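Q: The following block contains a protein sequence and its predicted model.
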Amino acid sequence: MSATSDNQTGGIYDVIVLGAGPVGQNVADHARAAGLSVAVVERELVGGECSYWACVPSKALLRPVIAVADARRVDGARQAVTGRLDTGRVFARRNRYVTDWDDTGQAEWVKSIGADLFRGHGRIAGPRRVTVTGDDGAHHSLTARHAVAIATGSGPALPDIPGIEEARPWTNRHGTDSSSVPARLVVVGGGGVGVEMATLWQGLGSQVTLLVRRRLLPRMESFAGELIERSLTEAGAEVRTGVQVTGLRRPDPAGPVTLTLDDGGELEADEVLFATGRAPATGDIGLDTVGLTPGSWLDVDTTCLVDGVDGDWLYALGDVNHRALLTHQGKYQARTAGDAIAARAAGRPVDDAPWGDHATTADQHAVPQVFFTDPEAAAVGLSAEQATGAGHRVQVVDVEFDAAQGAKLYADGYRGHARMVVDLDREVLLGVTFVGPGVSELLHSATVAVAGEVPLKRLRHAIACFPTVSEIWLFLLAAYRRD
């Protein structure tokens, strides 16, 4: 990565994008497709957190762990699994998928769509103005005719605990770019990052202890966390719920770290990984120059325009608007906002009605998410608790996966659970959750059903192939009809 800009001139553009991760790339692509000139600003690697420290490396590392677990669930294949994972090859596989942290290919893609790439720290300098400071101190002044899109993402939020600086804890970045396996690893946090990191490093050979304040995956149906906790425990990890870390000690930088817990006990590990939330990467991007608070999440309307900024020019996409800290959801917002920017630039009407061309309606109704644990947990829409809390009159339908012949063939003793939450007044789905091996590939069908508000009377005519895991739909719908 060069230290300064790939474009040395600065100047006036229709659209300026802060952040060249998947979200920034998508809004740039849609703006360019509409014929708008675009400048993209990136202070780290083009491709962002997702490409180098989050989605891509974590899934590249998790796949060998899950593949071995799947093989062990099939008689005949189980007997062929005779050794441990080759961690060197697992890390090498990860390195291939992150292109050895070389962003040349993604930088070339940005330029291939006709956008100008500026490398350096971008800061808003007032309405429609951005300054870029390169690593060498060079400055570039950019002006946007129509829009500035903030797509700077988020970073790990570490708790304010005595000794945390001395302990030098891992975050998601250390958890995905490290190439050595700690003998003992404590993971703090039971959300998506926490359970995936516990699954990953236990599979690679660490003795993992997972510390959780409440329960695993607290925003999903409770059975998701229960099944994952059971599986982690069976794999040899220790899961401790209802505990908090109150202090850390690591007097020898090369030695172990000691954790003090709120129950008065202590725990020693070779490394500790905190997965305790995210903070918006908006602390030093000039928000104060347009009346916003540095370091804050940014509230937006349905087209992703930032609230409280006059002139319809400032957009916030992806993690920074705090709607759904998921790459695919940020890319959806970016595509939608990119089209809205183009419409406003051309003076065309903006279709921001629910489910309109320029409305991010799915942010409120049909957000899909998958955690690549063992078993996988996948959900879209509202949980039963969320639906009831929102005032819907619902029916909850639960089915065990072993009802489906396809699941039994997929894995001997297949263990999993499916739930759909039905809006009784309209007879459409408000939410669906699957937990089990391989269920991530079932989720899009549920997303189509929820986003499309497909009537259950019609959905029963969508026939699942025999014998596949997707036969679970037949049993869910049959259970609803019986009830």
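A: Yep, it's here.

Q: C-alpha from now on. contacts and neighbour counts both.
A: Fine.

Q: Now do the contacts for the residue nearest in space to the middle of the chain.
A: Geometric centre of the chain, nearest residue: residue 326, 3.2 Å, by C-alpha atoms, centre = their mean. Counting by C-alpha atoms under 8 Å, 6 or more residues apart in numbering, residue 326 makes contact with 318, 319, 369.

Q: quick one, what contacts the first one?
A: Yep, that's residue 318 we're talking about. 23, 151, 153, 324, 325, 326, 327, 329, 330, 331, 333, 334.

Q: What is the nearest of these to residue 221?
A: residue 324 (17.2 Å; C-alpha to C-alpha).

Q: Endpoints of stretch 230-238, how far apart?
A: 10 Å (C-alpha to C-alpha, to the nearest Å).

Q: same thing with stretch 409-417?
A: Terminal-residue distance, stretch 409-417 (C-alpha to C-alpha): 16 Å.

Q: what about the residue nearest to residue 457 when sequence neighbours are not counted, how many neighbours?
A: Excluding the flanking residues, the one nearest residue 457 by C-alpha to C-alpha, 6 or more residues apart in numbering is residue 427, at 7.9 Å. Look at residue 427: counted by other C-alpha atoms under 10 Å, it has 16 neighbours.

Q: dropping in the other structure now:
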Amino acid sequence: MTDAAEYDVVVVGAGPVGENVADRTRAAGLDTAVVEDELIGGDCSYWACVPSKALLRPAIARADARRVPGLAASVQGPLDAAAVLARRDEKVGDWKDDGQAAWLDSIGARLYRGRGRLHGPRSVSVDGPEGEHHLLTARHAVVIATGSRAVLPDLPGLTGAGAWTSREATSAQQVPERLAVVGGGVVGVEMATAWQALGSRVTLLVRGEGVLPRMEPFVGEHVVDSLKEAGADVRLGVSVAAVDRPGGHTGPVSVVLDDGAVVRADEVLFATGRAPRTDGIGLGSVGLTDGAWLDVDDTCLVRGTDWLYAVGDVNRRALLTHQGKYQARIAGAAITARAGGVPLLETDRWGAHSATADHAAVPQVVFTDPEAAAVGLSLAEAERAGHRVRAVDHDLGSVSGAGLYADGYRGRARMVVDLDREVLLGAAFVGPGVGELLHSATVAVAGEVPVERLWHAVPAFPTISEVWLRLLEAYRG
């Protein structure tokens, strides 16, 4: 038996992005339903942002403390791995979503637990966990916010070998004695940092010649140097050819490289790519390709439709929770405006209904030791885009605030200046604590603040933020 119900908006996916859409549409008075087949709160809350940072925070705090005389001698021992894992479990609510479900109820959104699938235009069918069936119709919009999933490469021996993806890496209950990490992106370097600090002997295997390839090259160089100093075995320019685990999901695993070398480990993490969670959600019923990334305009409306929106990872604009939540705010405003009959949306550059920052000012922090942070375009990206640019660099270790933050502080900062308009196109930082520098850079890039005006934004003494003054002085010459 199928229960039928009608809503103004139906959101498929209740991670942070879907939750934010529901929050915006409910605040505007639109009747909203939310569909989720896993935990309310999504990957970010249970298998990504929250647990990974809970694992990394003790490692970073200890590293910072070891750089401060008078404190360093007190933190020379190993981390209490059991306590770190217990705190991680607490931060993810022991993988229970009662609180998140209660929040959805508090804003007046109706929650349907089960697998949601498009069932033709403006229609979503839901198969519940107890065999119940619902058919939901949306008067104004259906929003796809189902996120992405880790992809394992097609390698001999990998199927059935019990390899970790990001989910297992952030939820493991035991510290493996030896961990092989394949991939030099954010997940790879963050998990290498965390598990090395927790006591694993980590081998990081990277196909390219550096890590964090979307950031400035010097950022990855600092991160690699630090991982090596911490005891990790970092191998660049290598590829995995096969995996051999005779015991199936348990026991030692051998990672065979393309040059014949073998890395032996107790667990292997593959952090080698993501795919959209759009397979099996009925895209074919509305003329779209099952399992595909969804192409959207700047209001997050799926091109070729006037009712289907895609926010977060599924549209591939920026696979970051904070950008997905930003898109959710934009989409929520656009849905509300269109439902209210607004004839002309603010879709001009930086308009209220335009996710312009996805193109120009995407910020990201990587919580390694040292931290890495960047916003906007790198120097290489700016040059490829045809801008006439100048990169201005400064040694963060020479900034007085950095010297007080930690003895022997090592880091670097760069701003990329558009010489024709004299505004920042991008900025990048690497060093302890630099994540807190990023929002000022994001404001400068998103706001297109002229360099001559940035000169009057005075950084407080003695903080690491003084690097802004040094960068501007170097630019002025």
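A: That came through, no problem. Here the structure is a predicted model, which means the values were calculated and not measured.

Q: where does the TM-score land?
A: TM-score for the superposed chains, counting by TM-score structural alignment, normalised by the length of the second structure: 0.98, backed by 473 aligned residues with a C-alpha RMSD of 0.9 Å.

Q: quick revisit: columns distance to residue 377 of the first structure and secondary structure on top of the contacts of residue 326 of the first structure, output as TSV?
A: Formatted as TSV, the contacts of residue 326 of the first structure follow (distance: C-alpha to C-alpha, whole Å; DSSP: H, G, I helix; E, B strand; the rest coil):
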residue	distance to residue 377 of the first structure	secondary structure
318	22	helix
319	21	helix
369	8	strand
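
Q: closest to residue 293 of the first structure among these?
A: Distances from residue 293 of the first structure to the contacts of residue 326 of the first structure, taken by C-alpha to C-alpha, are shortest for residue 319, at 16.3 Å.

Q: what's the counterpart of the closest one in the second structure?
A: Alignment note (TM-score structural alignment): residue 319 of the first structure maps to residue 313 of the second structure.

Q: What ranges does the stretch 101-250 of the second structure have for its strands?
A: Along the stretch 101-250 of the second structure, the stretches classed as strands by DSSP state E, counting those that start in this stretch are 110-113, 115-118, 123-127, 133-144, 148-150, 178-182, 201-206, 233-236, 240-244.

Q: which residue numbers in the first structure go with the third one?
A: Same thing as strand 123-127 of the second structure. Alignment of strand 123-127 of the second structure against the first structure: residues 129-133, by TM-score structural alignment.

Q: Check the last one too.
A: Strand 240-244 of the second structure falls opposite residues 245-249 of the first structure when the two are matched by TM-score structural alignment.

Q: What of stretch 98-113 of the second structure?
A: Under TM-score structural alignment, stretch 98-113 of the second structure corresponds to residues 104-119 of the first structure.

Q: Tell me how far that stretch lies from the chain's centre.
A: Between the centre of stretch 104-119 of the first structure and the centre of its host chain there is 24 Å, according to C-alpha atoms, centre = their mean, to the nearest Å.

Q: returning to that earlier point: could you list every residue that touches the match of residue 319 of the first structure?
A: Residue 313 of the second structure makes contacts with 145, 146, 147, 148, 276, 319, 320, 324, as judged by C-alpha under 8 Å, 6+ apart.

Q: Please say which position in the first structure the fourth one maps to.
A: To tie it back to what came earlier, the one meant is residue 148 of the second structure. Counting by TM-score structural alignment, residue 148 of the second structure lines up with residue 154 in the first structure.

Q: Many thanks, I have nothing further to ask.
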